[in-house]
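Trainee: structure here, sequence nowhere to be found:
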């Protein structure tokens, strides 16, 4: 069985856990699809079409296929569009033919995954488009659903965005609480570098924090909750010594001005935190 491959993500375990949750495995009376088993003959077969009801940026179809093949390894599945494709309403995304019970049992897990990831990719694409022709790159954050981080960050990439650090392990990000305990941005940065951390991102709330952070050796600055005018001033002070990231309160109607300020990155938590599910359906026909 061909499974979706993504570093840090176990597709087989994800599918198995999601199906087990839906089937109530391990609970009294659980472990089966009561409705399908009582209504649908075991030998019945369906043909199905998954399609989009809205204009979306598609993400998650190979994972949906893994749901169906987990319950019917012989199911014929044709994925009709590439990941990250922008499609119009009414576009067929996937065709499948196989055991009817398997399709019905896997349907919700498959659709939930595709709807959520497509929602993230679609929202990301809208932010990328709104940035206009600037050199700034759109970043996600760690504001992800627990257990879904690798999938949601994959969806951001499908939508044309880029990933910030994957977690607490791959870069230091010094924020206000770290600064408060350390006694200042310079001391916080020095401590991180002394500990052997190579990538040290330092959040600054005020322009007068920039020089101390840079002098201490910060490798990137996160310019927090600054308006476009202040961002331009900050970029001028940094003068290209390290990359600059704008973050905090970024919206679709403000990102163009923020991106045009000269920053290298704009990070947006709502890409993964607040993306609405895409309207994607799956219709079956008995064979």
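Mentor: That came in fine, so what should we check first? Only a predicted model underlies this, so the values are computations on that prediction, with no experimental measurement involved. Residues are numbered from 1 along each chain as shown.
Trainee: from here on, just use CA atoms for contacts and neighbour counts.
Mentor: OK.
Trainee: how about the contacts made by residue 214?
Mentor: Not one residue lies near residue 214 by C-alpha atoms under 8 Å, 6 or more residues apart in numbering.
Trainee: centre of the chain to stretch 259-268, how far?
Mentor: Offset of stretch 259-268 from its chain centre (C-alpha atoms, centre = their mean, to the nearest Å): 19 Å.
Trainee: nearest residue to residue 279 other than its sequence neighbours?
Mentor: Residue nearest to residue 279 in three dimensions, not counting chain neighbours: residue 53, with 5.5 Å by C-alpha to C-alpha, 6 or more residues apart in numbering.
Trainee: for that neighbour, give me its contacts.
Mentor: By C-alpha under 8 Å, 6+ apart, residue 53 lies in contact with 89, 90, 91, 279, 280, 281.
Trainee: let's see that with 10 Å instead.
Mentor: Counting by C-alpha atoms under 10 Å, 6 or more residues apart in numbering, residue 53 touches 87, 88, 89, 90, 91, 92, 278, 279, 280, 281.
Trainee: hold the first one in mind and look at this next one:
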């Protein structure tokens, strides 16, 4: 996998500052201040207790730097790289008190995002030999969408829209409120910018036929269709529009869905149900 460029730190610092402010509270790290003499220096390592795919190292580095700019942080495993159990992901040197005060926030970001990247890589592995791409959704932790979607990229997945202003995505409730598939697509053709991509959700093959007949969409989201119907949808579409399968996308089902010929498989679980990977900081 080609390494992704890091995100601009000006976009990440507010997230890390908020997390540090939450953790340090009004009085700072009173435990460390009480028991660690000033000037005590140590070297520490972030160590993986289990294998995975790295993400969040950039945020961990920011956490240590914001607590103490004099700390030296060296990432030993790049975001997007695989590692084994026992791997040293990063090394930190400097004031022991500063390392301890930043530890939990750094590990929270790294563990959470590494968990997302690792789970994404597991889903991506199930699509090998097909054209299907694994993509995330907007089912993200409030305030952390940017970094969680970056973690999906680190795991080899792709990003769906980041927010409501990225693209037109017509879902079942839009169709119901607007009076049907034809009215919503006619409205899109009349009002949408020529620069805006349009996706529409269907859960039946007759709806797909209506979309293909009416025109106005670029992508069709095939929602909660069983695998035989996905094969039928791909045949009906005949390569005209991009097809995205969504709903009930368990790891054990992804390979058969990918084999149907769909272009994308969206998986909300990449971000809303990822397990935090077990990382520790050892002195």
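Mentor: Noted; the coordinates are in hand. It should be emphasised that the depicted structure is a prediction, and the values quoted were computed from it without experimental measurement.
Trainee: superposed, what's their TM-score?
Mentor: Here the TM-score for the pair of chains, by TM-score structural alignment, normalised by the length of the second structure, is 0.94; 276 aligned residues with a C-alpha RMSD of 1.4 Å.
Trainee: which of the contacts of residue 53 of the first structure fall within strands?
Mentor: For the contacts of residue 53 of the first structure, the ones inside strands are 87, 92, 280, 281, with DSSP state E as the criterion.
Trainee: how far away is the aligned partner of the second one in the second structure from residue 49 of the second structure?
Mentor: When the second structure is aligned by TM-score structural alignment, residue 92 of the first structure is paired with residue 88. With the distance defined as C-alpha to C-alpha, to the nearest Å, residue 88 of the second structure ends up 10 Å from residue 49 of the second structure.
Trainee: how many residues are close by the aligned partner of residue 281 of the second structure in the first structure?
Mentor: By TM-score structural alignment, residue 281 of the second structure lines up with residue 282 in the first structure. Residue 282 of the first structure: 18 surrounding residues under other C-alpha atoms under 10 Å.
Trainee: find the nearest non-adjacent residue to residue 282 of the first structure, please.
Mentor: Excluding the flanking residues, the one nearest residue 282 of the first structure by C-alpha to C-alpha, 6+ apart is residue 50, at 4.2 Å.
Trainee: surely the one you found meets residue 91?
Mentor: Yes: applying C-alpha atoms under 10 Å, one finds residue 50 of the first structure in contact with residue 91, separated by 8.7 Å.
Trainee: shared neighbours, these two?
Mentor: Residues touching both residue 50 of the first structure and residue 91 (C-alpha under 10 Å, 6+ apart): 80, 280.
Trainee: the two: which is more packed in?
Mentor: Between residue 50 of the first structure and residue 91, residue 50 has the larger neighbour count (other C-alpha under 10 Å), namely 21 against 18.
Trainee: just say helix, strand or coil for whatever residue of the second structure lines up with that one.
Mentor: Using TM-score structural alignment, the equivalent of residue 50 of the first structure in the second structure is residue 46. Recorded secondary structure, residue 46 of the second structure: strand (DSSP: H, G, I helix; E, B strand; the rest coil).
Trainee: tell me where the stretch 101-250 of the first structure has helices.
Mentor: According to DSSP state H, counting those that start in this stretch, the stretch 101-250 of the first structure carries its helices in the segments 149-158, 176-182, 185-194, 210-216, 228-238.
Trainee: now render those helices as CSV, adding distance to residue 63 of the first structure.
Mentor: Output for the helices of the stretch 101-250 of the first structure, formatted as CSV (distance: least, C-alpha to C-alpha, whole Å):
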stretch, distance to residue 63 of the first structure
helix 149-158, 10
helix 176-182, 39
helix 185-194, 39
helix 210-216, 43
helix 228-238, 40
